[in-house]
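In: Give me the fold of what follows.
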Amino acid sequence: MTPQSFLLSPELAEFVRRSADPPDDVVTDLVAETAAMTAAGDGRPTYQVAVEQAALLTLLTRISRARWAVEIGTFTGLSALAIARGLPEDGGLLCLDRDEHWTAVARRYWERAGVADRVELRLGEAAELLDALPLRPTFDLAFVDADKTGYAGYVDALHPRMHPGGLLVLDNTLRAGKVLDPQDDDDRAIASLAASLAADARFDTVLLPVADGLTLLRVR
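Out: So this is what the prediction gives:
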C-alpha cells in the first residue's frame, strides 16, 4: 500500500502523484520493499512519507538552500533520501532513529542513490541524541516524523540549533483528521502543539493539508 493523503480519493491521489516529478527506480523500489515489510507486520505504511511528499521535501530543501539538515525518525529512509537529494554536494544530513532493522534498509537505498556520503545515521533515543548536540545554530532544515508525544520537546530542542531563517517541517500534524476529536495521546499531543505553535513568537507557522498534514515552521 502506497501512503496517500486521507483527504483525497484514490483517483485524486493518483492524479497528484502523476502531476509531480515521477519517482525514479530507487524510490519506486524502496516504496515497494517498504510496503512488503509493512504487509508482513514489520511496521505501518503511514511510517513512510508519501511519494509526492518526498518530492516536496526535496523541493523545500533546494529552495531553502539548506546545507545542513537533521531528521528525527527515519524508518526505511525515503524522507532522508529526498532531503539528501536536495542538499548540495558539500552538505550533510544527520538522521536520528532507534531502529537498526528499518534503517538498514535505508542505508542500502542511500548507497544505491549515491547520497550515502551526505547522510550520517545515529541510533538511539532522539531526545538524548539531540541533547548531546552542541547548543548552537547548526542546521538549516529539520524534518520531524517520530513519536508524536515528543514533538513539542523536539521543537524546543531544535530551535536553538537552527540558523535564523531555518525551516522545521513536522509530519502527521492532521492525524487523519483526529486533531478535531483526539482519540489517544498522540492525537492530543499534536492538537495541543498546533494551538501553541500558532501563538509561538519564535516561528512563522503554516499547516499544509499535504498527506497527513505538514506543518512548516520558519525560525524568526
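
In: all contacts plus neighbour counts: C-alpha atoms, from now on.
Out: OK.

In: next structured bit after the helix or strand harbouring A69?
Out: Taking DSSP states H and E as the definition, A69 sits inside strand 68-72. Using DSSP H and E, the helix or strand that follows strand 68-72 in sequence is helix 78-86.

In: Mind listing residues that contact that following helix?
Out: 27, 30-31, 48-49, 54-55, 57-62, 69, 71, 74, 92-93, 95, 106, 109-110, 113, 115, 118-119 (CA atoms under 8 Å, 6 or more residues apart in numbering).

In: for stretch 210-220, same thing?
Out: By CA under 8 Å, 6+ apart, stretch 210-220 touches 3-7, 49-50, 53, 159, 162-176, 201-208.

In: where do the strands sit along the chain?
Out: 68-72, 92-97, 119-123, 139-144, 162-171, 203-208, 214-219 (DSSP state E).

In: For A152, give me its contacts.
Out: Counted by CA under 8 Å, 6+ apart, A152 has contacts L193.

In: any idea how far the residue lying farthest from the centre of the chain is from C95?
Out: In the chain, counting by CA atoms, centre = their mean, E11 sits farthest out from the average C-alpha position, at 24.7 Å. Going from E11 to C95 by CA to CA, to the nearest Å gives 34 Å.

In: this one as well, want them side by side:
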Amino acid sequence: MKVAEFTDPAVAEYTIAHTTPPDDLLRALTEETLRLVGDRISMQISAEQGTLLTMLAGFSGVRRAVEVGTFTGYSSICIARGMPADGRLIACDVSEEWTSVARRYWDKAGVSDKIELRLGPAADTLRDMPREEWIDFAFIDADKAGYPVYYEELLVRLRPGGLIAVDNTLQHGRVVDPSAGGAVPAIRDFNDLVAGDSRVTCVLLPFADGLTLIRKN
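Out: Next up, the predicted model:
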C-alpha cells in the first residue's frame, strides 16, 4: 500500500480505507506491474488517485481528454471509465513496452474504443494537436522536467472551465526541502509557475504524492 509519506501513516491509511477501492481488474494490473518493475511501481498512480480521476472525468461535459504519461495503463482506465460512451482519451507515451501492457488491460476493462494511444515524445504529440480550445480534461504524470511544456501546450487547448490534473507535485514531501535534488527543483519551479498563472485557478491536494488540480478561468 502506497501512502503519503508526509502524512501521519495512520491518517493516510484511514483516508484510503474510506475511499472506494480498486476493482479486481485494477488490482490485477497493479500486481502485474509490480512484478514487471519492482520498486518502480511508484510510477503508477495510487488507488485513491485512480478513484478521484474516475470521478473528475465523470463530471458533466468531459468528452475529450488527454493523458501525458500512460505507463501500464492504470490512470487511463480510470479516466476512460468516468467518461461517457462517446468520450475519447488520447494517451501519450514513449514506451511500446509498457503501453503494450496498457493495451491488454484496456481490452479487459472494455475501454479500448475510448482510448487512442500516440507513441512518441509528448511535447511533439501535443504540438501536433489542433491549437484551439477543445480539451475538457487532461492528466500529466510523466517526466518532471517536461511538466511546464506539457502544461502550456495543454492549457492553450483546454476549454474555459476545463481541468488539468498533475501528479507528483509534492515529491514525497521533499518539495519543501531546499537541499533536495533529483526532480524536486523542477517540480518546485512548476508549482510556482502554476500558482502564479493568472489564467487558471489551482489547488494542490496533499494526498498520495501530491495532486494539483488546475481549472482554466
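
In: one step back: just the angle between the strand holding A69 of the first structure and helix 78-86, please?
Out: Here the directions of strand 68-72 of the first structure and helix 78-86 differ by 180 degrees (axes from the mean of the first three to the mean of the last three CA atoms, to 10 degrees).

In: and strand 68-72 of the first structure, which stretch of the second structure?
Out: The aligned range for strand 68-72 of the first structure in the second structure is 64-68, by TM-score structural alignment.

In: Stretch 94-114 of the first structure now?
Out: The aligned range for stretch 94-114 of the first structure in the second structure is 90-110, by TM-score structural alignment.

In: Off-centre distance for the matching stretch?
Out: Its chain's C-alpha centre lies 14 Å from the corresponding centre of stretch 90-110 of the second structure when counted by CA atoms, centre = their mean, to the nearest Å.

In: Now do the buried residues in that stretch.
Out: Going by neighbour count (16 or more other CA atoms under 10 Å), the buried part of stretch 90-110 of the second structure is 90-94, 98-99, 101-103, 105-106.

In: wait, what's in contact with the residue nearest the centre of the second structure?
Out: Geometric centre of the second structure, nearest residue: F139, 4.0 Å, by CA atoms, centre = their mean. Residues near F139 of the second structure by CA under 8 Å, 6+ apart: 66-68, 164-167.

In: What separation is there between it and D177 of the second structure?
Out: From F139 of the second structure across to D177 of the second structure, the span is 26 Å (CA to CA).

In: Let me see the contact set for E71 of the first structure.
Out: 80, 93-96, 142-145 are the contacts of E71 of the first structure under CA under 8 Å, 6+ apart.

In: Tell me which two of those sit farthest apart.
Out: L93 and D145 (14.8 Å; CA to CA).

In: of these two, who's got more company?
Out: L93 (26 against 21; other CA atoms under 10 Å).

In: In contact with that one, which residues?
Out: 68-71, 80, 83-84, 118-120.

In: now do 6 Å
Out: Contacts for L93 of the first structure (CA atoms under 6 Å, 6 or more residues apart in numbering) come out as 68-70, 119.

In: coming back round to it: just the buried members of the contacts of stretch 210-220 of the first structure?
Out: Here, 16+ other CA under 10 Å leaves 3-6, 49-50, 53, 159, 162-164, 166-175, 203-205, 207 buried among these.

In: Against T215 of the first structure, how distant is L130 of the first structure?
Out: Taking CA to CA, one finds L130 of the first structure at 20 Å from T215 of the first structure.

In: neighbour count winner among the two?
Out: Taking neighbours as other CA under 10 Å, L130 of the first structure and T215 compare with T215 leading, 20 against 17.

In: Relative to L170 of the second structure, how far out is the counterpart of that one in the second structure?
Out: Residue mapping for T215 of the first structure onto the second structure gives T212, with TM-score structural alignment as the criterion. Separation of T212 of the second structure from L170 of the second structure (CA to CA): 9 Å.

In: Can you pull the residues that touch both of those two?
Out: By CA under 6 Å, 6+ apart, T212 of the second structure and L170 have no common neighbours.

In: residue ranges of the helices in the first structure, please?
Out: 10-18, 25-39, 51-63, 78-86, 100-113, 126-131, 151-158, 185-198 (DSSP state H).

In: Please identify the most buried of those.
Out: Highest mean neighbour count of the helices of the first structure: helix 78-86, a mean of 26 (counted as mean count of other CA atoms under 10 Å).

In: post-alignment, that one versus the second structure, mean distance?
Out: Its aligned residues in the second structure lie a mean 0.4 Å from helix 78-86 of the first structure after superposition (mean CA distance after the TM-score superposition for the first structure).

In: Give me the angle between that helix and strand 139-144.
Out: Using the same axes, to 10 degrees: helix 78-86 of the first structure against strand 139-144 is 160 degrees.

In: Centre of the chain to helix 78-86 of the first structure, how far?
Out: For helix 78-86 of the first structure, the distance to the chain centre is 9 Å (CA atoms, centre = their mean).

In: got a list of what the residue farthest from the centre of the first structure touches?
Out: Contacts of E11 of the first structure (CA under 6 Å, 6+ apart): none.

In: repeat for L96 of the first structure
Out: 72, 122-123, 126.

In: what sits against F71 of the second structure?
Out: Counting by CA under 6 Å, 6+ apart, the residues that F71 of the second structure touches are 98-99.

In: nearest spatial neighbour of the match of T215 of the first structure, skipping sequence neighbours?
Out: L204 (4.2 Å; CA to CA, 6 or more residues apart in numbering).

In: Roughly how far does that neighbour sit from I214 of the second structure?
Out: 9 Å.

In: just V203 of the second structure next, same as before
Out: For V203 of the second structure relative to I214 of the second structure (CA to CA), the value is 7 Å.
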